[in-house]
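K.L.:
no FASTA, just this:
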């Protein structure tokens, strides 16, 4: 039986703020279905990038973390190893988006915030085979 404490655990590996969800909806209205990819690296590569679903080829080894605002969110395998113990929280701040990311020109950009999973949350992810 699941305890109330276990039920309260939020083990989504990716989620989005209200501001991010609103921007995703605006981008979807302009561009159709979208997806996100977090590849890591410097510059634009360290930001979550938003693409039209038909314009981005997801790698065979990329990890699907979940969905935000109905958009699938993928991460490269090396970044997944680095971030698997954290929950990624996609937010929006003022500024220019990544050169190839759909929010470029909107005056806003997506940003990753994160929090470490608790020991109980991480154990739940492991039990579910998600890490």
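P.N.:
On my side now, so go ahead. In this text the structure is predicted, and so the values were computed from the model without any measurement.

K.L.:
going forward, measure contacts between C-alpha atoms and count neighbours the same way
P.N.:
Will do.

K.L.:
show me the contacts for residue 97.
P.N.:
Residue 97 makes contacts with 103-110, as judged by Cα atoms under 8 Å, 6 or more residues apart in numbering.

K.L.:
residue 77 too?
P.N.:
Residue 77 neighbours (Cα under 8 Å, 6+ apart): 61-63.

K.L.:
follow-up on the earlier one: which one of the contacts of residue 97 has the most neighbours?
P.N.:
Within the contacts of residue 97, residue 110 tops the neighbour count with 27 neighbours, counted by other Cα atoms under 10 Å.

K.L.:
where does that one land in three-state SS?
P.N.:
Following DSSP: H, G, I helix; E, B strand; the rest coil, residue 110 is assigned to strand.

K.L.:
quick check: it touching residue 21?
P.N.:
No. If you go by Cα atoms under 8 Å, residue 110 and residue 21 don't touch, sitting 10.5 Å apart.

K.L.:
tell me which two of the contacts of residue 97 sit farthest apart.
P.N.:
Greatest spacing in those, by Cα to Cα: 105 and 110 (12.2 Å).

K.L.:
the chain: strands as residue ranges?
P.N.:
Under the criterion DSSP state E, the chain contains strands at 14-16, 34-38, 49-52, 63-68, 71-75, 86-94, 108-116.

K.L.:
find the nearest non-adjacent residue to residue 47, please.
P.N.:
Among residues not flanking residue 47 along the chain, residue 111 sits closest, at 6.0 Å (Cα to Cα, 6 or more residues apart in numbering).

K.L.:
alright, now check it against this:
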């Protein structure tokens, strides 16, 4: 099976640190607006998923979602969540750490598309 979303070791280390501080987390790929298209990280329970949010998988023991509208554009794209120094969104929990999560993407190969796991309902 091919994952739709993965995480770099550096970003996973930040997630581990954030889980120790905030408890269980959730990622939601922002679709634009104030913070651009950034992966947003929230304490689980503080971000309310809608019926149109699509679950893409878990990264670093943390579920990752995006809106169905955005998924229509990104469904052929593999996402890798990374981290870099800098100021990210004030809404995402890593903002106080002096780092920001970012999404790196590439198109799936034909073989990867065939091996994608079906989306969970």
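P.N.:
Nice, thanks for sending it over. What you are looking at is a predicted structure, and each value in this text was computed from that prediction instead of being measured.

K.L.:
ok, the contacts of residue 97 of the first structure vs residue 80 of the first structure, which is closest?
P.N.:
residue 110 (18.5 Å).

K.L.:
list the contacts of that closest one.
P.N.:
20, 47-49, 90-93, 97, 103 are the contacts of residue 110 of the first structure under Cα under 8 Å, 6+ apart.

K.L.:
preserved in the second structure, out of the residues you listed?
P.N.:
Among the contacts of residue 110 of the first structure, the ones whose aligned partners also touch in the second structure (both residues aligned by TM-score structural alignment, their matches' Cα atoms under 8 Å) are 20, 47-49, 90-93, 97, 103.

K.L.:
give me the buried subset of these.
P.N.:
20, 47-49, 90-92, 97, 103 (16 or more other Cα atoms under 10 Å).

K.L.:
in CSV: those, plus distance to residue 123 of the first structure.
P.N.:
Shown next, in CSV, are these (distance: Cα to Cα, whole Å):
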residue, distance to residue 123 of the first structure
20, 28
47, 28
48, 26
49, 29
90, 23
91, 26
92, 30
97, 35
103, 35
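
K.L.:
out of those, flag the one nearest to residue 31 of the first structure.
P.N.:
For these, the nearest to residue 31 of the first structure is residue 103 (10.6 Å; Cα to Cα).

K.L.:
shouldn't the closest one be in contact with residue 111?
P.N.:
No. Assessed by Cα under 8 Å, residue 103 of the first structure is found out of contact with residue 111, at 11.3 Å.

K.L.:
can you find the partner of residue 60 of the second structure in the first structure?
P.N.:
Applying TM-score structural alignment, one finds that residue 60 of the second structure aligns to residue 69 in the first structure.

K.L.:
count the neighbours of its match for me.
P.N.:
So residue 69 of the first structure, with other Cα under 10 Å, has 19 neighbours.

K.L.:
and the gap between it and residue 100 of the first structure?
P.N.:
Per Cα to Cα, to the nearest Å, residue 69 of the first structure is found 20 Å from residue 100 of the first structure.

K.L.:
cool, residue 45 of the first structure as well?
P.N.:
Distance from residue 45 of the first structure to residue 100 of the first structure, by Cα to Cα: 10 Å.

K.L.:
what does residue 114 of the first structure give?
P.N.:
23 Å.

K.L.:
higher neighbour count, those two?
P.N.:
Per other Cα under 10 Å, whichever of residue 114 of the first structure and residue 100 has more neighbours is residue 114, with 16 against 11.

K.L.:
what's the closest non-adjacent residue to that one?
P.N.:
residue 88 (4.6 Å).
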